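S.K.: take this sequence and fold it.
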Amino acid sequence: MTIKYTPDHEWIKIDGDIGTVGITHHAQDALGDVVFVDLPEVGKTYAQKDPAAVVESVKAAADVYMPANGEVTEVNEALRDDPSLANSDPLGAGWFYKFKLANPADLDAFMDETSYTAFAADAH
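M.R.: From the prediction side, this is the model:
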């Protein structure tokens, strides 16, 4: 299983042709306490960089972008019920949605953990 990171502070866990998407520690730190999430519709197809979900905090609202072309296969209903999971466990139980990648190579350009850590440190 591979994890990639986007410049928009999302992570994608890749397992075959399924990607699981969430926000990074850096993103949840910047947002503050998450109070609401608007998750995508299962079965809907998105193009790369389309806003697929929204995360709202006490400070701001932000889009969660589709990292690659694909179809949403599952959403995290637990996150809908308890949006604070995006703060308490952003890389685990706080995932947003899963999607079937149209072309897994679309994710090759994203950062690995080492590159993302350096990128996020510069973003402060």
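
S.K.: going forward, measure contacts and count neighbours with C-alpha atoms only.
M.R.: OK.

S.K.: right, and Ile12 touches Gly22 too?
M.R.: Yes: in this structure, Ile12 is within contact of Gly22 by Cα atoms under 8 Å, at 6.8 Å.

S.K.: let me see the contact set for the residue nearest to the spatial centre of the chain.
M.R.: By Cα atoms, centre = their mean, the mean C-alpha position of the chain lies nearest to Gly22, the distance being 2.7 Å. Contact analysis of Gly22 by Cα atoms under 8 Å, 6 or more residues apart in numbering lists 10-12, 64, 86, 90-91, 94-97.

S.K.: which among those residues end up buried?
M.R.: Burial by neighbour count, 16 or more other Cα atoms under 10 Å: within the contacts of Gly22 this picks out 10-12, 64, 86, 90-91, 94-97.

S.K.: another sequence for comparison is provided below:
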Amino acid sequence: MPNYTGSADKADRKYTSEHEWLDISGTSATIGITDYAADKLGDVVFVELPKVGSTVQSGKVVGEIESTKSVGELFAPVDGTVTAANTEVVDSPQLVNEDPFGAGWMITVEVADASVFDAADLMDFDAYTALVGE
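M.R.: The predicted model follows:
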């Protein structure tokens, strides 16, 4: 599994209304859930992710995140093919709470059409913080 060494700056990422973040590099997007989502879920105890090579569709469920309080879903924010899945969060789900923007990343997707990165349904950091009221 490749190590995720993306941008540490939350302002460099895109966000969805479903509380996923995307760290974009060329036509590839590493995806995880935000600290807001991780906090709302509570202590994460189980993570299920799609297999490498799987095709994902924007807006469709691609994974599951269970906590002591509830079950959440990971949605694909873009169409594409999964090129990496973070097995470390499967083995150690608490990483989602401890470091949601780093070690707690979920998947990397090779995007079918990179123009989606400019889509209106992907927010910048300021729009996302306004959405969640932070």
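
S.K.: got a TM-score for the two of them?
M.R.: Here the TM-score for the pair of chains, by TM-score structural alignment, normalised by the length of structure 1, is 0.94; 122 aligned residues with a Cα RMSD of 1.2 Å.

S.K.: from the buried ones among the contacts of Gly22 of structure 1, which land in strands?
M.R.: 10-12, 64, 97 (DSSP state E).

S.K.: residue in structure 2 matching Trp11 of structure 1?
M.R.: Matched to structure 2 by TM-score structural alignment, Trp11 of structure 1 sits across from Trp21.

S.K.: I'd like to know how far that match sits from Thr68 of structure 2.
M.R.: 23 Å (Cα to Cα, to the nearest Å).

S.K.: which residues in structure 2 form strands?
M.R.: 14-15, 20-25, 28-33, 44-48, 55-56, 61-67, 71-75, 80-85, 107-111.

S.K.: pull up the gap between the equivalent of the residue nearest to the centre of structure 1 over in structure 2 and Trp21 of structure 2, please.
M.R.: In structure 2, Gly22 of structure 1 lines up with Gly32, judged by TM-score structural alignment. Gly32 of structure 2 sits 5 Å away from Trp21 of structure 2, going by Cα to Cα.

S.K.: kindly report the same for Glu98 of structure 2.
M.R.: Counting by Cα to Cα, the gap from Glu98 of structure 2 to Trp21 of structure 2 is 16 Å.

S.K.: could you measure from the equivalent of Tyr65 of structure 1 over in structure 2 over to Glu134 of structure 2?
M.R.: Taking TM-score structural alignment, Tyr65 of structure 1 has Phe75 as its aligned residue in structure 2. According to Cα to Cα, Phe75 of structure 2 and Glu134 of structure 2 sit 22 Å apart.

S.K.: these two: which has the busier surroundings?
M.R.: Phe75 (22 against 8; other Cα atoms under 10 Å).

S.K.: could you find the closest non-adjacent residue to the more buried one?
M.R.: Val61 (4.4 Å; Cα to Cα, 6 or more residues apart in numbering).
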